[in-house]
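3D model of this:
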Amino acid sequence: MDLLLILTYGAFCVFIFKVFKIPLNKWTVPTAVLGGVVLIASLLLIMNYNHPYSRFGREYFVTIPITPAVRGLVISVDVLPNTPVKEGDVLFRIDPTPFQAVVDRKKAALIAAKQDVPQLGATWEAAKANVARATADRDRTKSAYSRYEQGHRKGGANSPFTDLELDNRRQMYLSSEAQLTAAQADELKARLAYESNVDGVNTQVVALEADLASAMYDLEHTIVRAPADGMVTQMALRPGTMAVPMPLRPVMTFIPDEERYFAGAFWQNSILRLKVGDEAEVVLDAAPGQVFSGKVAKILPAMAEGEIQTNGTLLSATQLYQSGRVIVIIDIDDDAIRKQFPAGVQGQVAVYSEHFHHISVMRKVLLRMKGWLNYLFFDGH
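Alright, predicted model coming up:
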């Protein structure tokens, strides 16, 4: 843009010298050159300070890496590249056979567990009956032992019960007491198994229901669907590919149909005058002669050149040599860029502050001249 201004001034001087037939001598030429230096330098300082320009501008957009939730063999690719799709449309399918087998196995285990619940109740009832029987046996043997023990004590030497008979009755009583203890333990075990519930549902059933839900989740995700409205581009996925759920190895890239951002990289001293809401204009390398108007939407509060993260590497002094630029987000007034051009087009951007607003006309002219040059120089830089 500086070169454009110099060439314009040069053409103006040639025109003046030719029209007014001013002679070229040691007074006129130095005067024109010195006047040009002062004029152009003053204009550049005023424009760069109040109406900054950046030749580094680009439209940015967000992409979604599509990574399958399960590992499997791709059997079909249903989406066409560069074709709009709706949220929920099928992108590709993974062979569901092994996942369906897991679901069937979990369903069978769940049905068996549900059938086991009544059996646990029956087992508990049987255990309670065993406790009642053991209690009755214990009471009977205890009564017999007490009768033998009292008769032996009262009869003394004339007792009708011998010591051996008394000892046998005592052992029978202790055996029935032990059987009662064992029956009570079995009853407690059966009761705990039957009453082991989560919100009124048997814990084994709950665990198998969770396993089944996990298996059905895996089966459902053998069909990979579009996360939003948008499209897939540069797609290389083909049937027969082994899809692996690795975050760093997506199988395709999805571009959601949402707002894009045009960003310009300005010198750091340009933010002295920049503020949100300032008028802005953008020219694209892909659209020679067209100017897109907008406003400053945001001045990003951080620059990547100053970023540090916790790691085991010391900060190198060479990183301090990088000057960096301030990134400014431009909100284009209409949707023309998005409709007419591919995402990620580059261009140049100028911002016009409220200070020395009459000088902004020159910046606008120079920006349009820069846009016209894109007819010849498609690189734009």
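
switch to C-alpha atoms for all contacts and neighbour counts from now on
Noted.

so what does the host helix or strand of residue 150 touch, helix or strand wise?
Per DSSP states H and E: residue 150 is located in helix 97-155. Applying 3 or more CA pairs under 8 Å, 6 or more residues apart in numbering; DSSP states H and E, one finds that helix 97-155 contacts helix 163-195, helix 203-220.

Now those in CSV, please, with extra columns for distance to residue 132.
Compiled in CSV, those are given as follows (distance: least, CA to CA, whole Å):
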stretch, distance to residue 132
helix 163-195, 9
helix 203-220, 28
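
quick one more, to check against the first:
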Amino acid sequence: MLVFCTIIFIALLFVLIKINVLPNSSKTWALLVPFEFFLILGFFIPLQWGAPAADVRALAYTVPITPNVAGQVTEVLVEPNVEIQKGQPLFTIDPTQYEAALEGLQAQLALAKTRLKQSEELAKQDAGSIYELQAYQAQVQGLEAQIKNAQWNLDETVVKAPTDGIVTNLALRPGQRVVNAPNYMAMSFTDTSEIILGSQVLQNFSRNIKPGNIVEVTFKAYPGKVYAGEVVHMIPATAQGQFANTGMNITPQSNQAGPFFVKIKLDDEAFQNELIPGSMGTAAIYTENVQMAHVIRKVMIRMDAIMNFVKP
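From the prediction side, this is the model:
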């Protein structure tokens, strides 16, 4: 934009010289120097305070799919890059050992209930021990709890989608053994129920940003278009501000001001939720300060939208 304004000013000087309003001299062309200072100090520096611009990215949560039970995969029930509904089965695990465990506990429970009933009959006739009765009652309750857990394990042999989304890099195949371990992932699931727009704004340009500020966004994938929105909030913490309890003294680190993350919501929520995660663009945030610079930013964001036709 600075180059564009400079070209316009040069063209204006050229016209004024041609119509003899200004002489064609070094003093006339020297007007470029104060003009540049005026643009930089009067508009482009305050522009970053009143209407900062930054890259914007469409983000989606990624859920690592780790099964709750271990076993051999018997069937993979989804295709990669196909929309999946919440609760839809992803893959199944051989249930044989979990069915056997459940059946064994059910058999024990049936016997324990029979013994409990017999003990109750004896207690009514004052022919049995109260301690034996209480022991059978505890045994029945314990087995019922174990059966509940065994049934849950059996149900977990069918692994289901935690929410609406897609599986992109699907490498899981029948016959592969999966385990329930913290660092193991059977597949990576992308949650598409909510697409988040995030922009990283330099710290010295972020001080005037508030929730509700008007935003205009362009996307590389949609050249020539400008979408309206607003600031939801600025994330109140960053990794640089995290104090980790390691049990050691503070380790000196190099200090560098990292950007702050601003969450943005488009007015067209349907379009936002159709964005492919990773979609890149530019966001212009119009604060309540230095409003005279907003016009320049509006021109710049539209120029950026047009340049998206050719600029990678």
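
can you count the residues close to the closest residue to residue 107 of structure 1 other than its chain neighbours?
Leaving aside its chain neighbours, residue 107 of structure 1 sits nearest to residue 212 (6.6 Å; criterion: CA to CA, 6 or more residues apart in numbering). Neighbourhood size, residue 212 of structure 1 [other CA atoms under 10 Å]: 21.

Could you pull up the contacting residues of the residue mapped onto residue 168 of structure 2 from structure 1?
When structure 1 is aligned by TM-score structural alignment, residue 168 of structure 2 is paired with residue 233. Counting by CA atoms under 8 Å, 6 or more residues apart in numbering, residue 233 of structure 1 touches 81, 82, 253, 254, 255.

Would you mind measuring from the third one to residue 368 of structure 1?
The reference is to residue 253 of structure 1. To residue 368 of structure 1, residue 253 of structure 1 is 36 Å away according to CA to CA, to the nearest Å.

And for the last one?
Here the distance between residue 255 of structure 1 and residue 368 of structure 1 works out to 32 Å (CA to CA).

Repeat that for the second one.
When CA to CA is the yardstick, residue 82 of structure 1 and residue 368 of structure 1 sit 33 Å from each other.

Compare those two (neighbour count), which wins?
Neighbours were counted for residue 82 of structure 1 and for residue 368 using other CA under 10 Å; residue 368 has more, 18 against 14.

any idea what sits nearest residue 241 of structure 1, other than its immediate chain neighbours?
residue 74 (5.4 Å).

Doesn't that neighbour belong to a helix?
No. Membership of residue 74 of structure 1 in a helix is not supported by DSSP: H, G, I helix; E, B strand; the rest coil, which gives strand.

is it true that residue 278 of structure 1 touches residue 299?
No. The criterion here is CA atoms under 8 Å, and residue 278 of structure 1 misses it with residue 299 at 11.1 Å.

so what corresponds to residue 301 of structure 1 in structure 2?
Taking TM-score structural alignment, the alignment pairs residue 301 of structure 1 with residue 236 from structure 2.

now the lengthiest strand in structure 2, how far from the centre of its chain.
Counting residues, the longest strand found in structure 2 (DSSP state E) is strand 222-234. Distance of strand 222-234 of structure 2 from the chain centroid (CA atoms, centre = their mean, to the nearest Å) equals 17 Å.

Mean per-residue distance, that strand versus structure 1.
With mean CA distance after the TM-score superposition for structure 1, strand 222-234 of structure 2 departs from structure 1 by a mean of 1.2 Å once superposed.

which helices and strands sit right next to that strand?
strand 214-219, strand 260-266, helix 294-307.

What residues of it count as buried?
Buried residues in strand 222-234 of structure 2, counted by 16 or more other CA atoms under 10 Å: 223, 224, 225, 226, 227, 229, 230, 231, 232, 233, 234.

Let me see the contact set for the residue mapped onto the fourth one from structure 1.
Aligned by TM-score structural alignment, residue 226 of structure 2 pairs with residue 291 of structure 1. The neighbourhood of residue 291 of structure 1, defined by CA under 8 Å, 6+ apart, consists of 281, 282, 283, 284, 368, 371.

roughly how far apart are whatever residue of structure 1 lines up with residue 9 of structure 2 and residue 39 of structure 1?
Taking TM-score structural alignment, the alignment pairs residue 9 of structure 2 with residue 13 from structure 1. Separation of residue 13 of structure 1 from residue 39 of structure 1 (CA to CA): 13 Å.

ok, those two, which is more surrounded?
Shown here are residue 13 of structure 1 and residue 39; by other CA under 10 Å, residue 13 has more neighbours (16 against 12).

what about the residue nearest to that one when sequence neighbours are not counted, how many neighbours?
Nearest non-adjacent residue to residue 13 of structure 1, counting by CA to CA, 6+ apart: residue 32, 7.2 Å away. For residue 32 of structure 1, the neighbour count with other CA under 10 Å is 16.

Tell me how far residue 32 of structure 1 lies from residue 268 of structure 1.
Residue 32 of structure 1 sits 33 Å away from residue 268 of structure 1, going by CA to CA.

Next: residue 9 of structure 1.
28 Å.

Pick out whichever of these two has more residues nearby.
Between residue 9 of structure 1 and residue 268, counting by other CA under 10 Å, residue 9 is the more crowded of the two (18 against 12).

my guess is that one meets residue 38, correct?
No. The pair residue 9 of structure 1 and residue 38 does not pass the contact test of CA under 8 Å, sitting 11.6 Å apart.

related to what we said a few turns ago, what about the residue nearest to residue 107 of structure 1, distance to residue 219 of structure 1?
Taking CA to CA, one finds residue 212 of structure 1 at 10 Å from residue 219 of structure 1.

Residue 194 of structure 1 now?
32 Å.

wait, what's in contact with the residue most central in space within structure 1?
By CA atoms, centre = their mean, structure 1 has its centre lying nearest to residue 64, at 8.5 Å. When contacts are counted by CA under 8 Å, 6+ apart, residue 64 of structure 1 touches 253, 254, 255, 256.

That one matches what in structure 2?
Aligning on TM-score structural alignment places residue 64 of structure 1 opposite residue 63 in structure 2.

so its match sits in a helix?
No. Under three-state DSSP, residue 63 of structure 2 falls outside any helix and is assigned strand.

which ones are touching the corresponding residue of structure 1 for residue 305 of structure 2?
With TM-score structural alignment as the matching criterion, the partner of residue 305 of structure 2 in structure 1 is residue 371. With contact set as CA under 8 Å, 6+ apart, residue 371 of structure 1 has these partners: 283, 284, 285, 287, 288, 289, 290, 291.
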